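J.: What follows is a protein structure lacking sequence information:
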């Protein structure tokens, strides 16, 4: 490749940031340099190309046609570079295993058993990424994740950890104050919903012809909803088997002995085509943890 026939590669990150923000100052803040330094790099890039990339207005920037073209090109190049680096680290960094999980699974399942990881995956440091939403494998350096869902995510291999079922749960104190609670009267109670996809669970138990009599509490995570249930605020939806230990140690109870089997389970997922032998080892570790919760 004749590198001297193409613009210096160091121009691209600076130009891309300036074009994305349409501001030399905001680009400078992102890149930890000064705004004049960004402006000088952009001018040097424009001089090399022999074309203006920005229209410089009094208080704002806009892209020229040439700038729009090169912004799309630079964005694609830098995104590919980022994804390639992530793939490189995932394939060749064998001293660290990156695992993503929901806040609840991370806190209640993985962290209490963190030290047992080394029994299954020796000479490797486990780094846990706890989050509310699913991790994007294309954008983050992640070896694997634990997900709750149907197991049909594109581009991901999904191995079953445990089948999931759900049931309302509340504190013993709340139940004592609502002793006649049943599936037919559940809609009369304060329901605790959670994001991203557990904000309409009530009709699973009373049907779709009723609305909650009280305004539901919408929490930003499943963990937050369960904590509010423990405090006696209302009724949350417990996911089994991960809720079992929480119920045993935090006084949560089922107001009635009914569980609904959804078409959702807990899965160990990773990119299709991955050949890291540690994936099998980590799966065996997690499979053991989930089996222990079901006993």
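T.: Thanks, I have it. Keep in mind it's a predicted model, so treat the numbers as computed, not measured.

J.: CA atoms for contacts and neighbours, from now on please.
T.: Fine.

J.: All the strands of this structure, residue numbers only.
T.: Along the chain, counting by DSSP state E, strands occupy 54-56, 61-63, 96-102, 125-131, 144-149, 156-171, 191-194, 217-219, 235-240, 252-253, 260-271.

J.: Make TSV out of the ones you listed and add distance to residue 291 and mean neighbour count.
T.: Below are the strands of the chain laid out as TSV (distance: least, C-alpha to C-alpha, whole Å; neighbours: other C-alpha atoms under 10 Å):
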stretch	distance to residue 291	mean neighbour count
strand 54-56	60	16
strand 61-63	57	17
strand 96-102	17	21
strand 125-131	21	16
strand 144-149	15	22
strand 156-171	7	21
strand 191-194	26	26
strand 217-219	29	17
strand 235-240	12	25
strand 252-253	21	26
strand 260-271	12	18
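
J.: and the comparison structure, right after this:
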């Protein structure tokens, strides 16, 4: 245990900085350009860090370097600590500089709920540049690799059951599930649930099934007919808005469609959604000012949505 009077056994910090830059660029030369040193200096610093650990952090190839498994693990914590050090330093200096906030979000939630509300966050925090990325674009370490380079996810919004070990988990809200369709769909023929048997039902791979929903509202005797199927909820909602049939919608994703009149609810029945929405982040990053800023804002938005205000 480290006491206030015992020295911490830390690796050489310049070597840690060189390691992070080399890992981000995948190349010692580009890391050297960023740090304004020679390629040989970066190589030497990384080698000294590997000797300090007693095992390699990179696999060397002709034109690039790749992290070993232990290197990937170490990089996750190094990135978090460097980000935190930067943010806290700026805060202590009383300065704010433009900083990015990368959030991994399910596509349907981003399209149908989050993006339309982001304007108020950027007005409140003009120093933060928000980058949204699909949850399918990140790897296990929280890294996004794209044409513009490598980015690291700061926050994640997920739909599930609060089982994400090793992460700080904060619940945003639960939802209700109900049928929706175009205002003119059915032309007055949708008076009771039994009428569903005579219309096309849109199926959503990311949503509660029609069989489960009908069972939840006590109408398991109704056999849902076949209809078009979609892999994402925002596609299913667009199909319903285009008049292709009746879709099951979660309240958060359908909210703006219902408000605009693009979709209507033909029945009053609803059932609780199987999961909820959660905000996730690394424990080490939970107290960063930019993380706290987004958390405060999104909880306000979630509370307003849940209460209908």
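T.: Sure thing, it's come through. Note that the structure is a prediction, hence the values are computed from the model and not measured.

J.: Once they're superposed, tell me the TM-score.
T.: TM-score for the superposed chains, counting by TM-score structural alignment, normalised by the length of structure 1: 0.66, backed by 237 aligned residues with a C-alpha RMSD of 3.7 Å.

J.: May I see the strands of structure 1 arranged in a markdown table, with distance to residue 44 of structure 1 as well?
T.: Putting the strands of structure 1 into a markdown table (distance: least, C-alpha to C-alpha, whole Å) gives the following:
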| stretch | distance to residue 44 of structure 1 |
| --- | --- |
| strand 54-56 | 13 |
| strand 61-63 | 16 |
| strand 96-102 | 40 |
| strand 125-131 | 41 |
| strand 144-149 | 43 |
| strand 156-171 | 43 |
| strand 191-194 | 51 |
| strand 217-219 | 50 |
| strand 235-240 | 58 |
| strand 252-253 | 65 |
| strand 260-271 | 41 |
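
J.: right, and those strands - which one's nearest residue 29 of structure 1?
T.: Of all the strands of structure 1, it is strand 61-63 that lies closest to residue 29 of structure 1, at 16.3 Å by C-alpha to C-alpha.

J.: Give the aligned range of that closest one in structure 2.
T.: Strand 61-63 of structure 1 lines up with nothing in structure 2 when matched by TM-score structural alignment.

J.: can you give me the helices for the stretch 1-150 of structure 1?
T.: Here the stretch 1-150 of structure 1 has its helices, by DSSP state H, counting those that start in this stretch, at 11-21, 24-31, 35-49, 65-92, 103-105, 117-120.

J.: of all these, which lies closest to residue 194 of structure 1?
T.: helix 103-105 (12.1 Å).

J.: how about that closest one, aligned to which bit of structure 2?
T.: Under TM-score structural alignment, the match for helix 103-105 of structure 1 is residues 107-109.

J.: Name the residues that touch the matching stretch?
T.: 134-135, 232-234, 252-253 (C-alpha atoms under 8 Å, 6 or more residues apart in numbering).

J.: Show me which of the residues you listed are buried.
T.: Listed as buried from the contacts of stretch 107-109 of structure 2 are 135, 232-234, 252-253; burial here means 16 or more other C-alpha atoms under 10 Å.

J.: Throw those into JSON lines and include distance to residue 246 of structure 2, thanks.
T.: Shown next, in JSON lines, are these (distance: C-alpha to C-alpha, whole Å):
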{"residue": "135", "distance to residue 246 of structure 2": "27"}
{"residue": "232", "distance to residue 246 of structure 2": "15"}
{"residue": "233", "distance to residue 246 of structure 2": "13"}
{"residue": "234", "distance to residue 246 of structure 2": "14"}
{"residue": "252", "distance to residue 246 of structure 2": "17"}
{"residue": "253", "distance to residue 246 of structure 2": "15"}
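
J.: any idea what residue 249 of structure 2 aligns with in structure 1?
T.: In structure 1, residue 249 of structure 2 lands on residue 238 (TM-score structural alignment).
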